Structures are given as structure tokens and as C-alpha cells.
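Asks: sequence first, predicted coordinates after that:
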Amino acid sequence: MSASKYFGLEGHKAIISSLDTKKHRPKIGTRAHQWCQEILDDPPRDWIASLGFGGKVLCQAAKEKNDVDIHTAHVLSQVLPLFVRFS
């Protein structure tokens, strides 16, 4: 889908390799994997416990200001109570 494909293979490779796409990526989440592992190791048993866990991780993420962790914590705080409630 790239317009550079019309410049031939060598031209296309040169243009693509000159683009620095890594500078636009967010920092890797430091807590997201840990939270998911905590849920796996000791899942909340009821709706209130899942709300408490979601609130805890959301506060941690907001304090540390890591975008990936904030998004992960937000999703966990909203979705985890639904999984516990309907299981």
C-alpha cells in the first residue's frame, strides 16, 4: 500500500529503512503483565473484589503515568467485574 513501491525495490527499501517508526510507539507497560498474572494466579472471587482490584490497578497506573499501563488498567477496571459477575 506504500507509494514508495513505485520507486523500485532498492528505492522502496531505502525509504522504508529511513523512517523512524519507533519514536512514535508508547513506552512498554511495566505493570500490565504483572496485573494479568495476579488475576491468573489469584482471580477475584466476587464482584466487589474485582471492583477493588480494578480500582487498585487504575490508581497505580495513574500514579506512574505510563500510557500502556493506564489503558490496560482502565480496561481491567471495566471488564473484570463483568467476567466475575457472569461466571
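Replies: Alright, I've got the coordinates.
Asks: from now on I want contacts and neighbour counts done on CA atoms only, so please keep to that.
Replies: OK.
Asks: since we're on Leu80, how many residues are nearby?
Replies: Leu80 is flanked by 19 other residues according to other C-alpha atoms under 10 Å.
Asks: what of Lys13?
Replies: By other C-alpha under 10 Å, 13 other residues sit near Lys13.
Asks: ok, structure two:
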Amino acid sequence: MGCRTGFYLILSGDYKSKDIVDLLIEMYKFIANFEGDVPGAAARDCGNYLDMNLPMAKYIANKFLNEVLLNVNEKNLNYPEN
């Protein structure tokens, strides 16, 4: 499975969406505030290493954090019924 297939959060147990909001907030804060070298951002580690853009990743993480995660409501926690 390549890195462009997405990112996965695997949990064991019976969780509702709202149960993991704090975990997601912590994760997105980590990304938004990350400093240093991006893990795997070298030719020997990743065939698409030139696509890695830390400033843009931080921008998008901060945007999602502020626009969605810090303002979570039922619409964000459940798939639509129809």
C-alpha cells in the first residue's frame, strides 16, 4: 500500500465518532505546529518525496482544526442518512 492511498487510524473497541475528537484535535495540532524535517521526505524513503510540502501541510491541518475539529457538531460526526 503506497502513501498516496491515504492515512489510517486503526482503533480497537466500540467507539462513536465523538469519542475520538480529542485524539484528532491532538493529532492536527501536532501537524499544524510541526517543525523540522518531514519523516520520509527523501528520495531513498519515498518515490514522491518532492511532493512533500510542510508549510502547506501545516496550513491545511490548521484550517481543518479550526474550521471543523474545534467546532464539531452532529453534522460532522455522522454520515448523512440519504
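Replies: Noted; the coordinates are in hand. Keep in mind it's a predicted model, so treat the numbers as computed, not measured.
Asks: can you calculate the TM-score here?
Replies: In this superposition the chains share a TM-score of 0.34, using TM-score structural alignment, normalised by the length of the second structure; 55 aligned residues with a C-alpha RMSD of 4.5 Å.
Asks: which element follows the longest helix anywhere in the second structure toward the C-terminus?
Replies: Under DSSP state H, the helix in the second structure containing the largest number of residues is helix 54-67. With elements assigned by DSSP states H and E, the helix or strand that comes after helix 54-67 of the second structure is helix 74-77.
Asks: elements contacting that next one?
Replies: For helix 74-77 of the second structure, not one helix or strand is in contact under the criterion 3 or more C-alpha pairs under 8 Å, 6 or more residues apart in numbering; DSSP states H and E.
Asks: which positions in the longest helix of the second structure come out as buried?
Replies: For helix 54-67 of the second structure, the neighbour count (16 or more other C-alpha atoms under 10 Å) marks Leu54, Lys58, Ala61, Asn62, Phe64, Leu65 as buried.
Asks: export those residues to JSON lines and tack on distance to Ala32 of the second structure?
Replies: Listed next are the buried residues of helix 54-67 of the second structure as JSON lines, based on distance: C-alpha to C-alpha, whole Å:
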{"residue": "Leu54", "distance to Ala32 of the second structure": "9"}
{"residue": "Lys58", "distance to Ala32 of the second structure": "4"}
{"residue": "Ala61", "distance to Ala32 of the second structure": "5"}
{"residue": "Asn62", "distance to Ala32 of the second structure": "5"}
{"residue": "Phe64", "distance to Ala32 of the second structure": "10"}
{"residue": "Leu65", "distance to Ala32 of the second structure": "8"}
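Asks: perfect, that will be all.
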